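*Asks:* A predicted structure for the sequence below; I have some questions about it.
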Amino acid sequence: MRLIFLGPPGAGKGTQAARIVAKHGIPQLSTGDMLRAAVAAGTPIGVKAKAVMDAGGLVSDEIVIGIVADRIEEADAKRGFILDGFPRTLAQAEALDTMLASKGLKLDTVLELKVDQSKLVDRIVRRAAEARAAGQPVRKDDDPEVFKTRLEAYNRDTAVVAPYYAARGQVVDIDGMKPIDEVTAAIEKALGAN
């Protein structure tokens, strides 16, 4: 089961990915986590990434794809994986397809959490308040102004990825505004159909 989660920040991708991980035993792959791990491990691609980051640059799509390619070779990803927050651009989506094809793999499903973006700020403010009330740290990106900037970046750069996969018949739309358990049930239904 090789999946991609798409949707704007605050749509619930992380929450739903964690549930899939728990139920299906496949890893959720975050490019940020993979990048830090590759740098820490000193892998060849991690060394390249470290040099770029140390120079203050953005890691290229080629390096990110290399890190994903290395990570999906690990034992825990043999049965599948969830890509959350990647691909972020059309170029990354195309490079991911090429890399997977070179390994004889393909994506099974692209799940897009559809949400009312005008209500996302309220969701983020509520999430921050719940974290404070529970004595947990509040995520830096749960600041409404930071969140609005992230949402603008998503709409500018990443929203084009869904039509790319939709043209291939791979996207399943999920209503991300429903209660969490209903979203999970809709995702499980979509996964059962594939």
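*Replies:* Everything's here; your move.
*Asks:* alpha carbons only for contacts and neighbour counts from here, please
*Replies:* OK.
*Asks:* The closest residue to P87 other than its chain neighbours: helix or strand, and which one exactly?
*Replies:* Nearest residue to P87, sequence neighbours excluded (Cα to Cα, 6 or more residues apart in numbering): A93, at 5.3 Å. Using DSSP states H and E, A93 sits in helix 90-102.
*Asks:* For that helix, buried residues please.
*Replies:* Buried positions in helix 90-102, judged by neighbour count with 16 or more other Cα atoms under 10 Å: L90, Q92, A93, A95, L96, M99, L100.
*Asks:* now it, how far from the chain's geometric center?
*Replies:* Put simply, helix 90-102 sits 15 Å off its chain's centre (Cα atoms, centre = their mean, to the nearest Å).
*Asks:* and the next element down the chain from that helix?
*Replies:* Later in the chain than helix 90-102, the nearest helix or strand by DSSP H and E is strand 109-114.
*Asks:* tell me, which helix in the protein spans the most residues?
*Replies:* Taking DSSP state H as the criterion, the chain has its longest helix at helix 117-133.
*Asks:* Tell me which other helices or strands the helix or strand just after that one touches.
*Replies:* Using DSSP H and E, the next helix or strand after helix 117-133 towards the C-terminus is helix 144-153. Contacts defined by 3 or more Cα pairs under 8 Å, 6 or more residues apart in numbering; DSSP states H and E place helix 144-153 against helix 117-133.
*Asks:* Show me what the helix it packs on is packed up against.
*Replies:* helix 144-153.
*Asks:* Alongside the first one, take a look at this:
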Amino acid sequence: MINIVLFGKPGAGKGTQAEFLKEKYNLTHLSTGDIFRFNIKNDTDLGRLAKTFMDKGDLVPDEVTIQMLQSEVDKNPHSAGFLFDGFPRTLAQAEALDAFLESKEQSITATVALEADDNILVARLLERGKTSGRPDDQDEEKIRNRYDEYNQKTAPLMDYYKSQGKFHAVNGIGTILEVNERLNQIFDKL
């Protein structure tokens, strides 16, 4: 079983690349952002709670995110593997994910970070915000707050996964196909 963590700042292309990767490698794509947006759209308790944090550009608390993700993994017991998109975002989430997967006699195979310049990503998100309707993509201050959150809470995961020999950085700038080819070079070796 292959379990991959795909991370990078908002706008780095995780969701776009995940669509290609899940098809090619037969993985179940679990995007915390998509799961939260589904719950918000359907006005679930989790959705209302997540929305209070997301509207400010803050991360949803670990315990809420971890329970939600575990539930999604449990819904797919026959999966060939998982592509975790947007999770883990903190060291506590990474440790909880490792413990959860270990309880299922699994582990993270690799982590891949899509890296790109903040100014390029801000421009991408503001452009996406014109059509997505997402308020968190329409306000540069909220976008930059998300990047601050990422730098403080998510960037330390690089060292966590490097210490396990599971971290790979990929240049996230270029055409969709160029970035996809860079990712395939890593995935094909797993």
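*Replies:* That came in fine, so what should we check first? Owing to the predicted nature of the structure, the values given are computational and were not obtained by experimental measurement.
*Asks:* Give me the TM-score for these two chains.
*Replies:* The TM-score (TM-score structural alignment, normalised by the length of structure 2) is 0.79; 181 aligned residues with a Cα RMSD of 3.2 Å.
*Asks:* Just send the buried residues of helix 90-102 of structure 1 back as a markdown table, with distance to R79 of structure 1 too.
*Replies:* What follows is the buried residues of helix 90-102 of structure 1, written out as a markdown table (distance: Cα to Cα, whole Å):
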| residue | distance to R79 of structure 1 |
| --- | --- |
| L90 | 26 |
| Q92 | 23 |
| A93 | 21 |
| A95 | 22 |
| L96 | 18 |
| M99 | 17 |
| L100 | 14 |
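*Asks:* Count the residues that sit near F84 of structure 2.
*Replies:* 23 (other Cα atoms under 10 Å).
*Asks:* Repeat that for the one 5 residues further on.
*Replies:* Close neighbours of R89 of structure 2, defined as other Cα under 10 Å, add up to 23.
*Asks:* Could you report the distance from it to Q70 of structure 2?
*Replies:* Remark: distance between R89 of structure 2 and Q70 of structure 2 (Cα to Cα, to the nearest Å) = 15 Å.
*Asks:* One more: D62 of structure 2?
*Replies:* Using Cα to Cα, D62 of structure 2 is found at 12 Å from Q70 of structure 2.
*Asks:* Please apply the same query to L6 of structure 2.
*Replies:* Taking Cα to Cα, one finds L6 of structure 2 at 17 Å from Q70 of structure 2.
*Asks:* Same check on N171 of structure 2?
*Replies:* Counting by Cα to Cα - N171 of structure 2 and Q70 of structure 2 are separated by 30 Å.
*Asks:* What of R144 of structure 2?
*Replies:* Per Cα to Cα, R144 of structure 2 is found 29 Å from Q70 of structure 2.
*Asks:* ok, now A169 of structure 2?
*Replies:* 26 Å.
*Asks:* Check which helix or strand the closest residue to T28 of structure 2 other than its chain neighbours maps to.
*Replies:* Distances taken as Cα to Cα, 6+ apart place F82 nearest to T28 of structure 2, at 4.7 Å, with adjacent residues excluded. Element membership for F82 of structure 2 (DSSP H and E) is strand 81-85.
*Asks:* Structure 2: matching residues for stretch 171-191 of structure 1?
*Replies:* Alignment of stretch 171-191 of structure 1 against structure 2: residues 167-187, by TM-score structural alignment.
*Asks:* which parts of the matching stretch are buried?
*Replies:* Applying 16+ other Cα under 10 Å to stretch 167-187 of structure 2 flags F167, H168, A169, V170, G172, I173, V179, N180, L183, N184, F187 as buried.
*Asks:* Who are the contact partners of the first one?
*Replies:* This points to F167 of structure 2. A110, T111, V112, A113, M158, Y161 (Cα atoms under 8 Å, 6 or more residues apart in numbering).
*Asks:* What's the match for the fifth one in structure 1?
*Replies:* Under the alignment defined by TM-score structural alignment, M158 of structure 2 corresponds to A162 in structure 1.
*Asks:* Test my guess that that match contacts L113.
*Replies:* No - the pair A162 of structure 1 and L113 does not pass the contact test of Cα atoms under 8 Å, sitting 10.4 Å apart.
*Asks:* Shouldn't H78 of structure 2 be within a strand?
*Replies:* No - under the criterion used here (DSSP: H, G, I helix; E, B strand; the rest coil), H78 of structure 2 is coil, not part of a strand.
*Asks:* So what's the residue count around it?
*Replies:* The number of residues packed near H78 of structure 2 is 9, by other Cα under 10 Å.
*Asks:* What of K24 of structure 2?
*Replies:* When counting by other Cα under 10 Å, one arrives at 11 neighbours for K24 of structure 2.
*Asks:* what's the spacing between it and N3 of structure 2?
*Replies:* Note on K24 of structure 2: its distance to N3 of structure 2, by Cα to Cα, is 14 Å.
*Asks:* go on, Q185 of structure 2?
*Replies:* According to Cα to Cα, Q185 of structure 2 stands 16 Å off from N3 of structure 2.
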